[in-house]
Every structure is written in structure tokens, then in C-alpha cells.
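Engineer: structure for this input, please:
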Amino acid sequence: MADGTSWSAADTEATVCCLCGVPGEVVHRRPPFAVVRCPICALVFVSPRLTAPALQRLYDEPAYFEGGVYGDRTRWSPAMVLQRVWSHGRLADLARLRPPPASLLEIGSGYGLFLAAARDAGYQVRGVELSHTGVQVARSELGLDVVEGQLADAPTDPVDVICFWDTLEHVPDPLQFLRQVRARLAPDGVIALSVPSVSSLPARALGSRWWTLKPEQHIWHFTPRTLALVAARAGLVITSVVRSPVRAANAGRLDSIVAFGRALPERVDGGAPDV
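Structural biologist: Below is the predicted model of the structure:
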């Protein structure tokens, strides 16, 4: 399915902006999908999009993790070299913010390549992954502690570092997801993430031909501004953003951003953070 299997309207559902609760205005049509923009906050998302059962079928396909940025994990490939460069750069950035032996949770851990690198760097690691194939590889081949399922299925004890690389664009509701992240983040904890950037030059120049559009799986598209908006509503603040493709954390990626953040302080009356 990841290699171009056709989807029908029966596999899709309509949705609304997770921030404003309103339908979006069409930007691109890729039947049976449409890429839309919220008329209030400008967050870009897919509606109609795949239903949860259809998405699960997509992620359970072994071919989902092969090729593309994942490459062939069984042999040398440029994609695997990039994976190692990203891991090295992101861990170097994290070490300046929250060094090992801090606890680290990766959401959407895939085959466990970043988790294994973080473990080798001295972090105490755990993962959460929706794909059955990804979980089995991470557990059996790399010996990692990975929960199969959504973030809601993961332990709720506080974590020092929570990472989600190329994950936020896939979740059904990024606001709800980030609220769950904040609930698991230690008071002095750090979040780290990467997302495709819909305001990048390739995205703006190529429009509906943008190679990262992928409406069957990328159902939310962020700019640095809309990412900060969703994070703030969830009680988080983005403290730095890496856009440069020459930085190791984002090496070779012309249409991606890497971001770091922390929790906003709670109000003294115990209520939600002021945002």
C-alpha cells in the first residue's frame, strides 16, 4: 500500500482543523484526498483522509519502512548513512539540553535506529510504535523496549526527553497528541521533533507535485508558525528550530524542520498554562 495502492472514498473520512474546529479550504486535490488550509489559523491538513483502520493497514505493510528515508536496513545505502547522520546530530543537540543518562522516550520509533543510537550514547530509552513490523524488528534485532500502539498505550511516568521524528504529521489529532506528550514530560524535560515544512521552498515551488505531500499518510502539514501555535495550545513552547540542510540534525533535507522545546509553566492555581 505504501507503494501506490489505490484508495477509494470508502477508505476516507472528513475532518476539521484541530485548533479551530472548522473545515479547511482546498489547496490541492489528490483524489480521494484533498489538502486543505484552515481559514482561521492557516494550519494545513488532509480532508478527506484515510480512516484509522485504513491507516493501520498502511503502517502494517512491511514495505512501509523500506526505501525512501529508511533505505534498506540490511545493507549499506545512502538513506541509512543519512539516518546515522541525523541521529548523531540530533543526539548532539539533545546532549546540550538534557544530557545522558536522562530517560528518553521516542514516539514513532520505527525500526528503532534512533533509539539504539540514543541507548549507545547513554540514554535510558523506551519507544512507542504503531507498526507491528517496526516493533518486532526493534525488539528482536536491537533488543529495545518498545510498546506496540499509540502514545496513549505508553507508560505515563515522567520522561526527561520525548522525541518524535517525522511523526506529528501522521497522528489523527496533533493537539491531543502534544497534550499527551506534555503530560508525560518531566518538569525540566525537553521535546525534540521533526516535521515536513509546507512553507519550505520545495513545497511552495512544487505545489501538488511536492514529493513529501503524501496525503495518504501525511495528514497534517506545518510551518514553524503553525507548529508553535499547536504546541502552545498543548502547553509547550518551541525554543529553537533547525531549517538548514547542512546542519547534521537536518542533513540533506530541503523541506524539513527539526524543533526543540519544553513545557510551559502551569498556572499557580493549578490550571492549564496561559498561552
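Engineer: make it CA atoms for all contacts and neighbour counts henceforth
Structural biologist: Noted.
Engineer: regarding this structure, what is its longest strand?
Structural biologist: Under DSSP state E, the strand in the chain containing the largest number of residues is strand 185-196.
Engineer: for it, give me every contacting residue.
Structural biologist: For strand 185-196, contacts defined as Cα atoms under 8 Å, 6 or more residues apart in numbering pick out 94, 97-98, 158-169, 212, 221-222, 255-263.
Engineer: of the residues you listed, which belong to helices?
Structural biologist: If you go by DSSP state H, those have 94, 97 in helices.
Engineer: which members of the contacts of strand 185-196 are positioned in strands?
Structural biologist: Residues of the contacts of strand 185-196 located in strands (DSSP E): 159-165, 221, 256-263.
Engineer: want to put them side by side, so please do this one too:
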Amino acid sequence: MKTQVRCPACDSLYTLHVQDVVGRRTRQSYPQRFCMDCRSFFHRTGYVEDDNQQLSDFEFLFSHRENHYAILGQLTLELLTLVPGIKSVLEIGHGTGLFLKACNDFGLEATGFEVNPHCHRFAVEHLNVDSRLGLFDDNHEKSYDLIAAIQVFEHLDNPRDLFSLMRRHLNRDGAIYLSVPFVERYQWQFLWGADKLEEKHAADVFADNDVHITSFSIDGMKRMGLSLGARSAEYFVSQDVYHKSPGAYQGVLFRF
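Structural biologist: Okay, the predicted model is just below:
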């Protein structure tokens, strides 16, 4: 008897086992599934980063801080244009805190949550932003005009649960912005190497598959938000403003 497994993006039951993929860090195999409705991919690993890996993550982000601040500043400007009247912002999984700093620089009140202690320390001590170390949950009492999660949802076992939590902390007429490395049709070619530990192409969205466990299509991301109460879902690519940048942010803006 075939097991019915719901898509973590659109909640469809029409998912199929594609292959077993090999984690680059754990070197273990995990069953990868494909949603026939929204064309997202997903697998589950149970992997948890230790302190050494968290430090390595911080060092990578820190080394690209000028690039990230430039394109995050542009993204902030575009979000302010798209959602006039924003005064308060919450970011979940803020990394080094550069989006929070950009929000502060535009005169917004910004708060962030981060589980990486190295990123949290840098954000507080060097950027002077409002960073909370730990997970965002319903114990947090404030609500916001805009809630953002940038390069976070691809890491989640249950992204729909976090989206619902974010919605509960929105002010009236608020908005949610999500950015992930979307899987598009031309990237399906990389599936053929997902079960091998060979060198990965730079454009391979399936490469870091120990931690990138929910691979959203654009349609899958839109369906998730619309099914959970958003009245609209707008996909856009922010302008790339940094010299020799690997690319600006692409994401979906949900309005409520």
C-alpha cells in the first residue's frame, strides 16, 4: 500500500517518491518527494547544526556582508514602496541582522529572531539592532505591519505552521514577505545528481540538501499563503544593486 504524504507547501496529497537523495554533510540517504499539484520537492533529514557549523555559517555570511547589505537595503526600499505605511517589522531568522539594520536606516521599528548565537551576538554588538536569541513562537505578544523570513522556509519541516504563526502576529492590513531559493523547471536537470556526492553546480538548488529540505516552486509558495488566508500573492525579483553580486532576492509578498 502506497503511503499518502502531504506536500508541505500546498498541502496536496498528490505527491510521489522521486528518488533517495544523499546529504552532503551527513552522507545519509533520504527519500525525496515531488508534488504533482504545485511542483515543489521535499525530503526530511532530522539534521541539526552543531556550534561549529553555526560558526561556519556566520563566517560565510560575515564575509559577504557588504553584498548582502546593499541588496537588502534595496529590498527594504521596494517593500516600503509596495506596502506603504509600514512602521513595524519582524524578521524571523535574521542571520547577521543586515535586513534589520536596513529597516532601522529607513526609520522603521524592527525586531528579529535568530537561533544562531554567533549571528545574534554580531547583530546586537555591532549593528545595534533588536535581536532575540531563540525561536519565534506564540509566547511573543507583539504584532507587526510586515513580517519577513528571508532564506528560512527552505529549512523547515512544517513551513505552513510557521506561516500561520506569522499571520497571527500581523497588524490589520499587514503583509508577509518570504524569500527562498525557488525551484524552477530548468533546474530539474540537477535532480539526476542529487543521489550522488559529486561536486555540485553553483546553480543547483538541491545541493545543500541536509538543510534545504523543502524546495518550493513559485506556485507552491503562492498556494501555501493563499490557502492560509492571504488575499493576494505577488512574486517579484528585487533589483540587483551590488557589483559582481551572485543575484538579488526573489520572493513572494502576501497581503492580508
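Engineer: TM-score them against each other, please.
Structural biologist: Once superposed, chain against chain, the TM-score is 0.79 (TM-score structural alignment, normalised by the length of structure 2); 233 aligned residues with a Cα RMSD of 2.8 Å.
Engineer: coming back round to it: buried residues in the helix or strand following the longest strand of structure 1?
Structural biologist: The helix or strand immediately downstream of strand 185-196 of structure 1 is helix 201-206, counting by DSSP states H and E. By neighbour count on 16 or more other Cα atoms under 10 Å, the buried set for helix 201-206 of structure 1 is 202, 203.
Engineer: over to stretch 32-39 of structure 1?
Structural biologist: Buried positions in stretch 32-39 of structure 1, judged by neighbour count with 16+ other Cα under 10 Å: 32, 33, 34, 35, 36, 37, 38.
Engineer: next one: that stretch to chain centre, how far?
Structural biologist: 19 Å (Cα atoms, centre = their mean, to the nearest Å).
Engineer: ok, now stretch 234-253 of structure 2?
Structural biologist: The chain centroid and the centroid of stretch 234-253 of structure 2 are separated by 14 Å under Cα atoms, centre = their mean.
Engineer: list the buried residues in it.
Structural biologist: Of the residues in stretch 234-253 of structure 2, 235, 238, 240, 241, 242, 247, 248, 249, 250, 251, 252, 253 count as buried by neighbour count, 16+ other Cα under 10 Å.
Engineer: cool, stretch 215-233 of structure 2 as well?
Structural biologist: Across stretch 215-233 of structure 2, burial judged by 16+ other Cα under 10 Å covers 215-226, 230, 233.
Engineer: and of those residues, the nearest to residue 164 of structure 2?
Structural biologist: Nearest to residue 164 of structure 2, judged by Cα to Cα, of those is residue 225 at 8.8 Å.
Engineer: that closest one - that's part of a helix, no?
Structural biologist: Yes. Per DSSP: H, G, I helix; E, B strand; the rest coil, residue 225 of structure 2 lies within a helix segment.
Engineer: that one -> structure 1?
Structural biologist: Aligning on TM-score structural alignment places residue 225 of structure 2 opposite residue 231 in structure 1.
Engineer: just give the closest residue to that match, not the sequence neighbours.
Structural biologist: In space, and not counting its chain neighbours, residue 231 of structure 1 is closest to residue 237: 6.0 Å by Cα to Cα, 6 or more residues apart in numbering.
Engineer: for that neighbour, what are its contacts?
Structural biologist: Residue 237 of structure 1 is in contact with 228, 231, 261, 262, 263, 264, counting by Cα under 8 Å, 6+ apart.
Engineer: please apply the same query to residue 134 of structure 1.
Structural biologist: By Cα under 8 Å, 6+ apart, the residues touching residue 134 of structure 1 are 65, 109, 110, 111, 112.
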